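Enquirer: Below: sequence and its predicted model.
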Amino acid sequence: RLPAYNRFGLVGHAFFAPGVLAFGDFDGYIDAAVSLDYEIIRNASVYLGYRQVRVDVDDAPGSDLRDSSPVIGLRLQF
């Protein structure tokens, strides 16, 4: 949460898996996101952000599967 705005928060995450830990024919995996959220009640918030996912494939050098797009959602904690 941001100090002066107790209902607003800034959230970020990044996950990385090298080839030895990736599954199937994948050389690696990266998932990263950043979002701004607003707490509507004590254990629920809505968020708006951006996310990027990249998967490197063994058999096709130079080509990787990507998804990068804005995201919107509801986060519940219990």
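Expert: Nice, thanks for sending it over. Numbers count the residues shown, from 1 in each chain.
Enquirer: all contacts plus neighbour counts: C-alpha atoms, from now on.
Expert: Will do.
Enquirer: Geometric centre of the protein: which residue is closest?
Expert: A33 (3.4 Å; CA atoms, centre = their mean).
Enquirer: ok, for that residue, nearest residue in space, not its chain neighbours?
Expert: R51 (4.2 Å; CA to CA, 6 or more residues apart in numbering).
Enquirer: Work out for me the element the one you found sits within.
Expert: strand 44-57 (DSSP states H and E).
Enquirer: Over to I40?
Expert: Using DSSP H and E, I40 sits in strand 26-41.
Enquirer: And the contacts of that strand?
Expert: 7-22, 45-58 (CA atoms under 8 Å, 6 or more residues apart in numbering).
Enquirer: okay, the angle between it and strand 44-57?
Expert: Computed with axes from the mean of the first three to the mean of the last three CA atoms, to 10 degrees, the direction of strand 26-41 lies at 170 degrees from that of strand 44-57.
Enquirer: putting a second one here so we can go through both:
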Amino acid sequence: MKASRISVMVLSLAAAPAFAGDVDLSLTNDSVKGQVNFFGTNNDLQLGTGYTYHEGSRHIGNVDFHAQGRTALGNLPTTAGIGIRSIFWEDDRVDGGAVGLGGYATVNIPRVPGLSLTGGLHYAPSILSFGDSDDMTSLELRGSYRVIRNAEVFAGYRYLNTELDSPFRGDVNLDEGVMAGMKIFF
């Protein structure tokens, strides 16, 4: 089962240049995540999908849909998006998911060409959660540096938390940690 999921992820990432705007690969100490976004930052909409494998056989998938546009934060050029992130997860004895509302912003720093800061936050209350999840919070913060025209490296922090519904009860960090990765633009 593990081999087939990894094979599907590898094939998806290999085919990404044919239909993607960018591919994002990141690692924490306990997880690896691949994300494909289908449109570039100049499009009015963004659609993406991702898969995270967390040590201990936890599988996390996401589908993102955002309206996005260019704006400014002070005098800093910014790309912002508002929309939904659907997250589905499976562990040994529990599974669940949620549809979180939220958004993201990427702020470019003109004084240091190639440097940008990104933050994203999505929250799903219990009404938008299903399975063993009672609510869900997804947070990601990163600093990126564009090494060449079509690739950047980044470091940051990822946090994905859910409250478990009865009979399990409790708070579970599905994925959390300092991360590093790279993003390739097509």
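Expert: Perfect, thanks for sending it. Keep in mind that this is a model prediction, so the values were computed, not measured.
Enquirer: picking that back up, what does the strand holding R51 of structure 1 correspond to over in structure 2?
Expert: Aligned by TM-score structural alignment, strand 44-57 of structure 1 falls on residues 151-164 of structure 2.
Enquirer: Residues in contact with that stretch: which ones?
Expert: Applying CA under 8 Å, 6+ apart, the contact partners of stretch 151-164 of structure 2 are 132-147, 169-185.
Enquirer: Now do the contacts for A105 of structure 2.
Expert: For A105 of structure 2, counting by CA under 8 Å, 6+ apart, the contacting residues are 78-81, 118-120.
Enquirer: now V20 of structure 1
Expert: So V20 of structure 1 contacts 27-28 (CA under 8 Å, 6+ apart).
Enquirer: Translate it into the numbering of structure 2.
Expert: V20 of structure 1 maps onto I127 in structure 2, by TM-score structural alignment.
Enquirer: Am I right that that match is in a helix?
Expert: Yes - I127 of structure 2: assigned to a helix according to DSSP: H, G, I helix; E, B strand; the rest coil.
Enquirer: any idea how far it lies from T137 of structure 2?
Expert: The span separating I127 of structure 2 from T137 of structure 2 equals 14 Å under the rule CA to CA, to the nearest Å.
Enquirer: coming back round to it: next, the buried residues of the strand holding I40 of structure 1.
Expert: 26-31, 33-39 (16 or more other CA atoms under 10 Å).
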